[in-house]
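# coordinates only, sequence not included:
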């Protein structure tokens, strides 16, 4: 949070249209266009208002019911999920900032940890080590993929197609959301609110 606030107060960027100032490429196929075709939306339930919920490989474990949230300023992992992955508390680093949800009061933060996250299916996978804030609150998802990971992996979300796409060394990776998981998490959230 403090780093982000510092970046905002930093000098105003100039020459943003100067391509000679472009950072080095990530992959050979970085310039591949990311597009969503109408054919990609086949087998989706339309119309829908489901939250985008995907599966991810986190710390070597398949983690289901991860919410993709463009509005979250941190990546979040539920403490129960953290324990199911097989990680122990002494691996957690302290987290000194508060995390707020829509309900007002701050959520109970246990700590933070950096874990590898892999998205996609072979050969179109991408892996990044990213920081998760571990919270000990009842949340209806196993975790939240927030803006930090979305930015690091250069993920593009498209709700109509209920999927995400991102560049990989072998082309464009793609992960479809799961309507069943999304609705299960939504129903769980409704029951927790009652």
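Nice, I can see it. As the structure is a computational prediction, the values presented were derived from the model and not from experiment.

# From now on I want contacts and neighbour counts done on CA atoms only, so please keep to that.
Will do.

# Please name the residues that touch the spatially most central residue of the chain.
Most central in the chain under C-alpha atoms, centre = their mean is residue 145, positioned 2.0 Å from the mean C-alpha point. Residues in contact with residue 145 (C-alpha atoms under 8 Å, 6 or more residues apart in numbering) are 66, 67, 68, 69, 72, 74, 75, 76.

# Check which residues of the helix or strand where residue 120 lies are buried.
If you go by DSSP states H and E, residue 120 is part of strand 109-121. For strand 109-121, a neighbour-count test (16 or more other C-alpha atoms under 10 Å) marks 109, 110, 111, 112, 113, 117, 118, 119, 120 as buried.

# Comparison target, given below:
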């Protein structure tokens, strides 16, 4: 039943749409392998977040290739996924990825989510903990 919306076979990552800073953002990668949420500078600019909201961070990121990436800063914005809304911190970096945002493990855990790449869905609990919400892949 869960695979009715998905073209099989596939090896696609889980990519969703979320409301971030009151704007719909498409091509958001749900990445349980990432320890942080990442916002490319281009997305930061398109969301029209004021530069004064950036806070310094002294911690570089390590990319897949082992290279260190110096963040521009950290920013905290509201992220809505279905009926769940949280203030999330993002590391803002100067990169040009295929995705507009990367949501890491911390966010996945806060929304009590289970990302299912095969099924192209992330299952989350409602705030009351009684029902499951599905956030479907794009």
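That came through fine. Bear in mind that the values here come from a model prediction, so they are computed numbers and not experimental data.

# about what we covered before: how do the contacts of residue 145 of structure 1 look in structure 2, which are kept?
Retained in structure 2 (both residues aligned by TM-score structural alignment, their matches' C-alpha atoms under 8 Å) from those: 66, 67, 68, 69, 72, 74, 75, 76.

# Now which residue in structure 2 aligns to the last one?
Read that as residue 76 of structure 1. Matched by TM-score structural alignment, residue 76 of structure 1 corresponds to residue 38 in structure 2.

# Would you confirm that its match contacts residue 92?
Yes: here residue 38 of structure 2 reaches residue 92: they are 6.1 Å apart, a contact under C-alpha atoms under 8 Å.

# hmm, back to that, tabulate the buried residues of strand 109-121 of structure 1 in TSV, adding columns for distance to residue 2 of structure 1.
Output for the buried residues of strand 109-121 of structure 1, formatted as TSV (distance: C-alpha to C-alpha, whole Å):
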residue	distance to residue 2 of structure 1
109	17
110	19
111	17
112	15
113	18
117	24
118	27
119	28
120	32
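
# of these, closest to residue 8 of structure 1?
residue 112 (23.5 Å; C-alpha to C-alpha).

# how close does whichever residue in structure 2 pairs up with the closest one sit to residue 39 of structure 2?
In structure 2, the residue equivalent to residue 112 of structure 1 is residue 74, according to TM-score structural alignment. Note on residue 74 of structure 2: its distance to residue 39 of structure 2, by C-alpha to C-alpha, to the nearest Å, is 9 Å.

# Between those two, which contacts overlap?
90, 91, 92.

# re earlier: so of the kept ones among the contacts of residue 145 of structure 1, which ones are in helices?
Counting by DSSP state H, no part of these is found in helices.

# filter those to the buried ones?
66, 67, 68, 69, 72, 74, 75, 76.

# Can you show me the helices along structure 1?
Listed in chain order (using DSSP H), the helices of structure 1 are 2-9, 79-85, 147-152, 179-193.

# between those helices, which gets nearest to residue 47 of structure 1?
helix 179-193 (11.7 Å).

# contacting residues for the match of residue 112 of structure 1?
54, 55, 56, 57, 89, 90, 91, 92.

# related to what we said a few turns ago, which member of the buried residues of strand 109-121 of structure 1 is positioned nearest residue 102 of structure 1?
Using C-alpha to C-alpha, residue 109 comes nearest to residue 102 of structure 1 of the buried residues of strand 109-121 of structure 1, at 15.7 Å.

# surely that closest one meets residue 95?
Yes: applying C-alpha under 8 Å as the test, residue 109 of structure 1 and residue 95 come out as touching, 7.2 Å apart.

# okay, and the common contacts of the two?
residue 133.

# Residue 7 of structure 2 matches what in structure 1?
Counting by TM-score structural alignment, the partner of residue 7 of structure 2 is residue 45.

# what's the answer for residue 60 of structure 2, then?
In structure 1, residue 60 of structure 2 lands on residue 98 (TM-score structural alignment).
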